[in-house]
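Visitor: My questions concern the predicted model and sequence given below.
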Amino acid sequence: MHILHVAASLGPESAAGRLCTSLTREGCTVSSLGIEPPAFDDGHFFSNSASQIQWWRRLGRIALHLHPQRNTAMPWTSPWCAYSLDKWVKNLNPDVVHMHWIAASTVNLPRLAALSVPIVWTFHDMWPLTAGCHCPLDCEQWQKQCSTCPQLGKGLMGFNMPRLAWNYKKDAYHKLKHVYAIGPSHWMTKMASLSSLWQKKTCIHLGNALDINIFAPQNKVAARRQWGLPNDMPILLFGATSSKIPYKGFDLLIKALHDLKTQEKKFHLAIFGEHNEADLQIPCTCVGFISDPSKLASLYSAADIFVAPSRQDNLPTTLIEASACETPCVAFDIGGVSDIVTHNQHGYLAPPFDVKELAQGISLLLDNLTLRKQWGKAARSHILTHFESSLIARQHIAFYEKIIRRANRD
């Protein structure tokens, strides 16, 4: 079986890349196609011209400037000015095209109807179901039609990009026959069922793959020494692409930690990813981006508690990785978090967005080493039975085989 995986960026450590590696180990032929690095050594690119890529993306973003009131802290990408898959399918001759995160001028949606093979699309965020936002938060317009957008505000001269983009996607989806969505979380699968864009189309639930041999518990003392973290107090860990992204909820975490300070709780906060070195008035170590998965596993192992205060999330990779390293997690009960963490079994889930309850969950684990160890071991056991890479790969292969047979019958 030959699967062509497509994403804006398809690196080995992305959720899509980890699936590619797992499928290869299970005997599949895997090709990858993206816009920009990082990528697999034998991966393909839509274009080898960096200037052409930048020009194409700028062209796709022009319409955003007609909404000068837009919230630039929230990602919003149009579906226009994207690449066609036709020639790649013809030249590579895959049995299935599997798309992942294809926003930001990656794939030409109307041209998908011309493909001669089944299409699988993993919804890594809400973009496939909205006009263009990736995280709608409290907005529910996407369920029927994005006629306005609270993230964009009013357009100049009556220009309404949400309505245009939503209708563009609707027309493109309507023409698709053998297309199937995957929701990595039960929450995302439910969101697809509520969407009028994906009406009468299939969306099944399949989780993301994780190499549980890499993400495994390491010696805590040695791990702390590696990262220069103190050994005389509990370590809390937070990680995100950027702590500035509003829906990652870093501001809520800081409020919870200040609440713990008033209770005279002792802890040290470690942060990975992009973070402003502003004075948080909390003992803190920022380690920046970590691309090496074994190093990331050692950081998870160095921590006593991983905290994910997200306002909205599909299936947070950080929670899966932390749990695999036997680090119990505290989070708000939103999105697909409950697929990973069961309250009072693998970690603590606070009601959204109750900062005092988040602090209570952290405090509970800070005060109880035995409970941290118990929940940590239960968390890893849960990951082994639900997200282990070969298991997830075999589930995907069974799904590919099913839709290939269906396409051949038609």
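Guide: Everything's here; your move. Numbering: from 1, shown residues only.

Visitor: Please make it C-alpha for all contacts and neighbour counts, starting now.
Guide: Will do.

Visitor: Tell me how far the nearest residue to His275 once chain neighbours are set aside lies from Leu253.
Guide: Leaving aside its chain neighbours, His275 sits nearest to Ser243 (5.5 Å; criterion: C-alpha to C-alpha, 6 or more residues apart in numbering). For Ser243, the distance to Leu253 (C-alpha to C-alpha, to the nearest Å) stands at 10 Å.

Visitor: Check it against this one:
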Amino acid sequence: MKALHINTDESRGGAARSANRLYAAQRIVGTDARMLVLRRSTRDPNVDSVPLNRLQRLIRRRVIHLDRPSKRAYPEYRGGDWSTGRVSTPVLGYLERARPDVVNLHWLGGGMLSVEALARIRAPIVWTLHDMWAVTGGCHYAGSCVLYRTGCGSCPQLRSTQPRDISASTWERKRRSWRDLNLTIVTPSRWLADIVKESPILGGYRTEVIPNAIDTQVFRPFNAAFARDVLRLPQDKTLILFGAQHIDDERKGFAYLSKALALLPERDDVELVLFGVSQPVLETNLKAHHVGTIDNDQLLALLYSAADVFVAPSVQDNLPNTVMEALTCGTPSVGFHIGGMPDLIDHQQSGYLARPLDAEDLAHGISWSLANRAALGEHARAEAVSRYDSMQIAARYVGLYTEIIGDRFGRVS
């Protein structure tokens, strides 16, 4: 069976890491899996970059701005992940030559694949959704907005008051283009599955919940003293860990962590460890160690093992890799009871689920988890291995591929 995974990046960002781990695990279990990306970051011979000749590269540079909202039309738009799906790379030509049995789509932002080009894929499609973009008028996470349920328009992220703005037209392009696809949806979390099922765009298609995959031999508990020695972190401190690709991404909720830390009982043995881009300002005098961006999985596993608790106070999230990685390393995790967090954290068994956006309860959850670290860590590791091991997840996907390859349409009757 030939399976082709398509994602904008090979390994940069959460969706890319998830897609890459799944593709690699499928090769181990015997599937002829490959990956097609716009931006490569390794020399993996089974990962191809979209072939672009000189003229295509020139044209792309001229039109890539069309994948973002126009600053002229929406001057109050502050940036962030928002894609119109109007720009595409020559993926279809690659597919004609490669002829995969199944195409597994992932994150397609940055002009990887347009709304209309996606509809022209002939092979059976499995689309693993890593955020909400497929069901919205352009945003990747809608926050408190629910206009994606009825057609978008007056987009709050664009600061738009126009009912027929670009979010409404993008939403309608998706609804019109994706009516009759050979498509099966996979969501890593139950939260996102529920959103898809109520969507006028994709709600009619079969939707399966399959979590992201993780290599439980790479992400495993290490001796904390050894891990701290390697990372040059203090041996005699209680370490609270927070990390994200961009620490200052409002959706990742660092502001709530900062407030929670200020509410913790005063202890001179507690310090904070941060990984990711940027160094935020704390609302407390707590000492912080910023270790920068870590792309190496082995070093990440050491970092999680060095910590006493991992905190992920996202205000909206699917199934964040950081939480899965921390739990697999036996590190208790604390987050809000939002999105896919309940799929990951077993409340008061592998960590703590605080009341949504309640910094005081988040602080309580951190203190409680630190006090119960040993028992929580054992449960976290055992459950992560049983739920997310990459070989198990790869086999589930292969079973799904086998089931749908002979079907003409994945739409629910």
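Guide: Great, that's in hand. Since the model is a prediction, treat every value here as computed from it, not as a measurement.

Visitor: How close are the two chains, by TM-score?
Guide: The pair, once superposed, lands on a TM-score of 0.93 when counted by TM-score structural alignment, normalised by the length of the first structure; 403 aligned residues with a C-alpha RMSD of 2.1 Å.

Visitor: coming back round to it: spit out the contact partners of whatever residue of the second structure lines up with the residue nearest to His275 of the first structure.
Guide: Aligned by TM-score structural alignment, Ser243 of the first structure pairs with Ile247 of the second structure. Ile247 of the second structure is in contact with Phe254, Phe275, Gly276, Val277, Ser278, Gln279, Pro280, counting by C-alpha atoms under 8 Å, 6 or more residues apart in numbering.

Visitor: try 6 Å this time
Guide: Going by C-alpha atoms under 6 Å, 6 or more residues apart in numbering, Ile247 of the second structure touches Gly276, Val277, Ser278.

Visitor: Thr317 of the first structure: how many residues sit nearby?
Guide: 18 (other C-alpha atoms under 10 Å).

Visitor: Chain neighbours aside, what residue packs nearest to the equivalent of it over in the second structure?
Guide: The alignment partner of Thr317 of the first structure in the second structure, by TM-score structural alignment, is Asn321. Excluding the flanking residues, the one nearest Asn321 of the second structure by C-alpha to C-alpha, 6+ apart is Gly14, at 6.5 Å.

Visitor: Report how many residues lie close to that neighbour.
Guide: 18.

Visitor: Next: Ala98 of the second structure.
Guide: Around Ala98 of the second structure there are 11 residues (other C-alpha under 10 Å).

Visitor: Also the one 5 residues further on?
Guide: Around Val103 of the second structure there are 25 other residues, counting by other C-alpha under 10 Å.

Visitor: mind checking the SS state of the residue mapped onto it from the first structure?
Guide: Matched by TM-score structural alignment, Val103 of the second structure corresponds to Val97 in the first structure. Following DSSP: H, G, I helix; E, B strand; the rest coil, the label given to Val97 of the first structure is strand.

Visitor: what's the spacing between the alignment partner in the first structure of Asp297 of the second structure and Lys220 of the first structure?
Guide: Superposed on the first structure with TM-score structural alignment, Asp297 of the second structure falls opposite Pro293. Using C-alpha to C-alpha, one gets 17 Å for the distance from Pro293 of the first structure to Lys220 of the first structure.

Visitor: Have a look at the two and say which one is more surrounded.
Guide: Lys220 (17 against 14).

Visitor: Provide a list of residues in contact with that one.
Guide: Ser301, Ala302.

Visitor: Give me the distance between whatever residue of the second structure lines up with it and Ala312 of the second structure.
Guide: Aligned counterpart of Lys220 of the first structure in the second structure: Ala224 (TM-score structural alignment). From Ala224 of the second structure over to Ala312 of the second structure the distance is 20 Å, taken as C-alpha to C-alpha.

Visitor: Which stretches in the stretch 201-350 of the first structure count as strands?
Guide: For the stretch 201-350 of the first structure, the strands defined by DSSP state E, counting those that start in this stretch cover 202-205, 235-242, 268-274, 284-288, 305-308, 329-332, 347-350.

Visitor: just the angle between the fourth one and strand 268-274, please?
Guide: Relative orientation of strand 284-288 of the first structure with respect to strand 268-274: 20 degrees, computed using axes from the mean of the first three to the mean of the last three C-alpha atoms, to 10 degrees.

Visitor: mean distance, strand 284-288 of the first structure to its aligned residues in the second structure?
Guide: Its matched residues in the second structure lie on average 0.4 Å from strand 284-288 of the first structure after superposition (mean C-alpha distance after the TM-score superposition for the first structure).

Visitor: ok so, going back, of the contacts of Ile247 of the second structure, which are reproduced in the first structure?
Guide: On the basis of both residues aligned by TM-score structural alignment, their matches' C-alpha atoms under 6 Å, what survives of those in the first structure is Ser278.

Visitor: Out of the contacts of Ile247 of the second structure, which is nearest to Ala262 of the second structure?
Guide: Ser278 (20.3 Å; C-alpha to C-alpha).

Visitor: The aligned partner of Glu274 of the first structure in the second structure: what's it in contact with?
Guide: Taking TM-score structural alignment, the alignment pairs Glu274 of the first structure with Val277 from the second structure. Residues in contact with Val277 of the second structure, defined by C-alpha under 6 Å, 6+ apart, are His246, Ile247.

Visitor: Quickly note the distance from Val277 of the second structure to Ala244 of the second structure.
Guide: Taking C-alpha to C-alpha, one finds Val277 of the second structure at 8 Å from Ala244 of the second structure.

Visitor: what's the burial count for the counterpart of Trp88 of the first structure in the second structure?
Guide: Alignment note (TM-score structural alignment): Trp88 of the first structure maps to Tyr94 of the second structure. Tyr94 of the second structure is flanked by 15 other residues according to other C-alpha under 10 Å.

Visitor: would Tyr94 of the second structure count as being in a helix?
Guide: Yes. Assigned with three-state DSSP, Tyr94 of the second structure falls within a helix.

Visitor: so where do the helices sit in the first structure?
Guide: Ranges of helices in the first structure, per DSSP state H, are 15-25, 50-61, 86-92, 161-174, 186-194, 220-227, 250-262, 293-302, 317-324, 337-340, 355-366, 369-386, 389-409.

Visitor: Before I go, just wanted to say thanks for your time.
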